[in-house]
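In: Next come a sequence and a model predicted from it.
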Amino acid sequence: MRSLRIDIVSDVVCPWCIIGYKRLQAALKLVSNEIQAEIHWHPFELNPTMPEGGENLRDHLARKYGTTKEASIEARNTLTQLGAEVGFQFNFYEEMRIYNTRKAHQLLMWANQHHKQNELELALFEAYFRHEKKIDDENVLIQIAVDAGLNEAECLEVLHDDSWAKAVANTEQQWLQAGIHAVPAIIIDQKHLVSGAQSTERLVELLKSISSNMASIH
């Protein structure tokens, strides 16, 4: 059994990030007799300057990328179908908003110390894409974190402690300097970069190849 470190740079308002993770999860299940993965999540803010309260998602995509309403509808249908294929339910709706995620990333970085990062990450994806939650709202974030098994008072401290916000910003800057400008970005064994939501089949190939190369080195 080989142990592999897998780092995932992502944002919790990125639909391709959860699709990419679910495909990775399926790939790891297929190679579970030979590979054991240790997953670490890292922050990336798609909208670092987004004000509190967010912006209508469709308006945001039109302003940022020039996306038409027709293209937006088509993209949502595609994502919903791809989500269903990997067991994740997207619940897109007309008034859906996109939010700044700095505070969510502060909690995620802290949750790693309590071995609750993966649970919190997945709960945040669910909260945003499935349950229509305002994930820049402190009360919403604290409730999600508490449900994931974290301490309420400590969550509040982390959200109000500027050093955690700076830690997130510094980490994001390091990934940008390393050439990560889009997410999801999956780094296997700290040296193999997988960009975008690759297919489960492709991920199985990569995992097996990297594992066998590690075996030959050792």
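Out: Noted; the coordinates are in hand.

In: rest of the way, CA atoms for contacts and neighbours
Out: Fine.

In: Excluding sequence neighbours, find me the nearest residue to residue 31.
Out: Leaving out its chain neighbours, the residue that sits closest to residue 31 by Cα to Cα, 6 or more residues apart in numbering is residue 204, at 7.1 Å.

In: surely that neighbour meets residue 23?
Out: No. Using Cα atoms under 8 Å, residue 204 is not in contact with residue 23, being 9.6 Å away.

In: still on that earlier bit, what separation do you get for the residue nearest to residue 31 and residue 143?
Out: Noted for residue 204: a distance of 36 Å to residue 143, by Cα to Cα, to the nearest Å.

In: more crowded one of those two?
Out: It is residue 204, of residue 204 and residue 143, that has more neighbours when counted by other Cα atoms under 10 Å, with 19 against 15.

In: Return the residues in contact with the more buried one.
Out: Counting by Cα atoms under 8 Å, 6 or more residues apart in numbering, residue 204 touches 27-28, 30-31.

In: can you redo those residues as JSON lines with secondary structure?
Out: Rendered in JSON lines, the data for these read as follows (DSSP: H, G, I helix; E, B strand; the rest coil):
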{"residue": "27", "secondary structure": "helix"}
{"residue": "28", "secondary structure": "helix"}
{"residue": "30", "secondary structure": "helix"}
{"residue": "31", "secondary structure": "coil"}
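
In: For this structure, which segments count as strands?
Out: 2-10, 35-43, 55-56, 97-98, 185-188, 192-195 (DSSP state E).

In: still on that earlier bit, which entries within the contacts of residue 204 meet the buried criterion?
Out: For the contacts of residue 204, a burial check counting by 16 or more other Cα atoms under 10 Å picks out 27-28.

In: farthest pair in the contacts of residue 204?
Out: 27 and 31 (6.6 Å; Cα to Cα).

In: all helices for this structure, in order.
Out: Using DSSP state H, the helices of the chain run over 15-30, 57-65, 69-85, 102-113, 117-129, 138-147, 152-160, 162-177, 200-217.

In: What are the neighbouring residues in contact with residue 55?
Out: So residue 55 contacts 97-99 (Cα under 8 Å, 6+ apart).

In: How much space separates it from residue 73?
Out: Relative to residue 73, and taking Cα to Cα, residue 55 is found at 17 Å.

In: The nearest residue to residue 60 once chain neighbours are set aside: how many residues sit nearby?
Out: Leaving aside its sequence neighbours, residue 60 sits nearest to residue 98 (Cα to Cα, 6+ apart; 7.7 Å). Neighbours of residue 98 under the rule other Cα under 10 Å: 24.

In: let's bring in a second model and compare:
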Amino acid sequence: MKNLKIDIVSDVMCPWCIVGYKGLETALEQIGPDIKADITWLPFELNPQMPAEGQDMEEHIIEKYGITAEQSAQNREVLSQRGKDAGFEFKFGPDMRMINSFDLHRLLAWAKDQGKQHELQMAFFDEHFTENTPLDKNENLIKIVNAIGLDGAAAQKVLDSDEYAEQARTEQRFALENGINAVPSFIINDKHLISGGQSSDTFKQALQQIAAEA
């Protein structure tokens, strides 16, 4: 059995990040016990200047990428199908908002110390893209934390302070200093980079090749 270290540079606000992860997950399941992956999530902010109140998601996409409402709707259809193919359900509700995700990254850094980072990352993706839960509301974050078996009171203390802020910023700088300016980015064994929401077949081929060379 080969062990692979996989760092995933991601933002909870990025739909292609969960599509890409699902491709990786399926590839690992297909490969079976021959390859074991040690997965860590690293922070990336798609919109670090986003104000606390956030912005309507469709409005944000249209402004940021200079596309029409019709093109935005078409993009959501493509994403929904890619998600379905990968085993993830997108429900793009009319009230979805793009938010500043820095506090989410701080909580993910805290959850890593509790051995629950991956579970929290998956819960955030589910709540944001499938349940349309506003992740800029602390009460919602505490409910999510509690649901995966973490201490909500401890999470509230993190949110009420600047704990894990420096760690999140340091990890963000690591990605940028290594030329990563888009997500998702999958860093394997600290030297191989796979970018984007790739299919399970692409991941399977790459992982088997990397494991063979390791």
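Out: Perfect, thanks for sending it. Since the structure is predicted, the reported quantities are computational estimates derived from the model, not experimental observations.

In: Tell me which of the helices of structure 1 lies nearest to residue 49 of structure 1.
Out: Nearest to residue 49 of structure 1, of the helices of structure 1 and by Cα to Cα, is helix 102-113 at 9.7 Å.

In: contacts for the closest one?
Out: 40-43, 45, 48, 117, 120-121, 135-136, 138, 141, 145, 150, 155, 158-159, 164-165, 167-168.

In: just the angle between it and helix 138-147, please?
Out: 20 degrees (axes from the mean of the first three to the mean of the last three Cα atoms, to 10 degrees).

In: which parts of helix 102-113 of structure 1 are buried?
Out: Those would be 102-112, for helix 102-113 of structure 1 by 16+ other Cα under 10 Å.

In: how far apart are it and its match in structure 2?
Out: Superposed on structure 2, helix 102-113 of structure 1 shows a mean distance to its aligned partners of 0.7 Å (mean Cα distance after the TM-score superposition for structure 1).

In: re earlier: turn the buried ones among the contacts of helix 102-113 of structure 1 into a named PyMOL selection, would you?
Out: Only the buried entries of these go into this PyMOL selection, using 16+ other Cα under 10 Å:
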select buried, resi 40+41+42+43+45+117+120+121+135+136+138+141+145+150+155+158+159+164+165+168
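
In: before we move on, back to that, I'd guessed the residue nearest to residue 60 of structure 1 sits against residue 49; true?
Out: No. With contact defined as Cα under 8 Å, residue 98 of structure 1 does not reach residue 49; the gap is 11.9 Å.

In: Quickly list what's touching both of those two.
Out: By Cα under 8 Å, 6+ apart, no residue touches both residue 98 of structure 1 and residue 49.

In: Structure 2: matching residues for stretch 14-24 of structure 1?
Out: Using TM-score structural alignment, stretch 14-24 of structure 1 corresponds to residues 14-24 of structure 2.

In: Please work out which residues outside the matching stretch touch it.
Out: For stretch 14-24 of structure 2, using Cα under 8 Å, 6+ apart, the contacting residues are 10-11, 46, 79, 82-83, 86-88, 125, 129, 183-184, 196-201, 203-204.

In: wait, which of the strands of structure 1 is closest to residue 66 of structure 1?
Out: It is, among the strands of structure 1 and with distance given as Cα to Cα, strand 55-56, at 14.2 Å.

In: and the closest one, how far from structure 2 on average?
Out: Taken over the aligned residues, the distance from strand 55-56 of structure 1 to structure 2 averages 0.5 Å (mean Cα distance after the TM-score superposition for structure 1).

In: tell me how far that strand is from the chain's mean position?
Out: 20 Å (Cα atoms, centre = their mean, to the nearest Å).

In: Also stretch 67-81 of structure 2?
Out: 20 Å.

In: Ok, stretch 183-192 of structure 1 next?
Out: Taking mean C-alpha positions (Cα atoms, centre = their mean), stretch 183-192 of structure 1 and its chain are 13 Å apart.

In: in that stretch, what counts as buried?
Out: 183-189.

In: and if you look at stretch 51-63 of structure 1?
Out: Quick answer for stretch 51-63 of structure 1 (16+ other Cα under 10 Å): 54-55, 57-59, 61.

In: likewise stretch 19-35 of structure 2?
Out: 19-28.

In: So which of those residues is the closest to residue 179 of structure 2?
Out: Distances from residue 179 of structure 2 to the buried residues of stretch 19-35 of structure 2, taken by Cα to Cα, are shortest for residue 20, at 19.1 Å.

In: Quickly note the distance from that closest one to residue 186 of structure 2.
Out: 9 Å.

In: same question, residue 60 of structure 2
Out: 26 Å.

In: Repeat that for residue 84 of structure 2.
Out: Residue 84 of structure 2 is 21 Å from residue 186 of structure 2, by Cα to Cα.

In: do the same with residue 1 of structure 2
Out: Per Cα to Cα, residue 1 of structure 2 is found 21 Å from residue 186 of structure 2.

In: And residue 25 of structure 2, by the same measure?
Out: Counting by Cα to Cα, the gap from residue 25 of structure 2 to residue 186 of structure 2 is 12 Å.

In: next one: residue 161 of structure 2
Out: 30 Å.
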